[in-house]
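Undergrad: below: sequence and its predicted model.
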Amino acid sequence: MSRAAGLGSWFVPTGRTRRRDWWLRYVLVLVVIGAVAVLVDARWFPDSYPRLERGDGFDVLWPFPDSGGPVTAIGALVLLVPNVAAMTTRLHDRDHSAWWLLWNLLPGIGWLVLVVTVGLLGSQPRANRYGPPPPRGGRRGGH
């Protein structure tokens, strides 16, 4: 089994990942896990979501109703390293360093810069400092 096919690639922030693979192998899985965690929290820890009960709704800069409960917090901690590794390999595919993750520290617009760069812009067709382009349907390790 290759590294690209196994969970080992979730924890290694080297190499490059194509946009399509990033959406299907990382984002989709993270969204499903996050949704399940929120549902479990809402069912077994309803006090974790007081804004929903008050009817405060959503905020433009932070569209999520609340931080969540204990299951969501544990899930976020467990998925932190795979998320950073996936974002890093996707940034590498665009020939950007992992330092670009610091955009997350800029409220309101930082996440938008990363979503556009990582999720919407295509791969570089040629080799870059992080290695050759990944094969279709996979991920190529770098140095």
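TA: Yep, it's here.
Undergrad: going by C-alpha atoms from here, please, whenever you check contacts or count neighbours.
TA: OK.
Undergrad: please report the distance of residue 108 from residue 123.
TA: 26 Å (C-alpha to C-alpha, to the nearest Å).
Undergrad: the more surrounded of the two?
TA: Counting neighbours by other C-alpha atoms under 10 Å for residue 108 and for residue 123 shows that residue 123 has the greater number, 20 against 12.
Undergrad: also this one, for the comparison:
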Amino acid sequence: MDWYLEVLRKYAVFSGRARRKEYWFFTLFNLLAMLVLSFIDGMIGMYSIEAGVGVLSGIYALGILIPSLAVTVRRLHDTSRTGWWILLAFIPLIGAVVLLIFTVLDSTPGSNKYGPDPKGMDGQVPV
């Protein structure tokens, strides 16, 4: 839960780097929150089949949009890629697969042009 809150503390911080752990725990908590909110929307009759989203889950998705973009950009920075690679998401299927691969890759060891190593291993070889 700390990883989720850490991303929210950096609500619109697009600079720096984010570890895989930070990115994937944030993604996991987002998925769980969306499932719970969608279930609640369905139970209280606020889920729209046509729109594919409910009121509560829609509000949550809008509120979490900027932190999601920010942590994805920081994750791309951690792999020594510019945040503009996030635009690949607009390419159907292929873009999502490429972004998935980029977010799964390990960090660039040591400092890069986006900041120091978030693992705290600047200049050290990981064991």
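TA: It's in. Note that the coordinates shown come from a computational prediction; the quantities given were computed from them, not determined experimentally.
Undergrad: which one in structure 2 is aligned with residue 114 of structure 1?
TA: The alignment partner of residue 114 of structure 1 in structure 2, by TM-score structural alignment, is residue 99.
Undergrad: who does the helix or strand where that match lies touch, helix- and strand-wise?
TA: Assigned by DSSP states H and E, residue 99 of structure 2 belongs to helix 94-104. If you count contacts as 3 or more C-alpha pairs under 8 Å, 6 or more residues apart in numbering; DSSP states H and E, helix 94-104 of structure 2 packs onto helix 20-43, helix 55-78.
Undergrad: what's in contact with the first one?
TA: The contact list for helix 20-43 of structure 2 (C-alpha atoms under 8 Å, 6 or more residues apart in numbering) reads 1, 3-4, 7, 47, 53-57, 60-61, 71-72, 75, 103-104, 106-107.
Undergrad: check stretch 93-103 of structure 1 too.
TA: 15-18, 87-88, 91-92, 110-111, 113-114, 117-118, 122-124, 128-130, 133.
Undergrad: which residues in structure 2 does that stretch match up with?
TA: Using TM-score structural alignment, stretch 93-103 of structure 1 lines up with residues 78-88 of structure 2.
Undergrad: rewinding a little: which of the contacts of helix 20-43 of structure 2 are buried?
TA: The neighbour-count criterion (16 or more other C-alpha atoms under 10 Å) marks 3-4, 7, 47, 53-57, 61, 71-72, 75, 103-104, 107 among the contacts of helix 20-43 of structure 2 as buried.
Undergrad: identify the farthest-apart pair in those.
TA: By the measure C-alpha to C-alpha, 47 and 107 form the most distant pair in these, at 39.3 Å.
Undergrad: who touches the nearest residue to residue 13 of structure 1 once chain neighbours are set aside in this structure?
TA: Distances taken as C-alpha to C-alpha, 6 or more residues apart in numbering place residue 85 nearest to residue 13 of structure 1, at 4.1 Å, with adjacent residues excluded. Residues in contact with residue 85 of structure 1 (C-alpha under 8 Å, 6+ apart) are 10, 11, 12, 13, 14.
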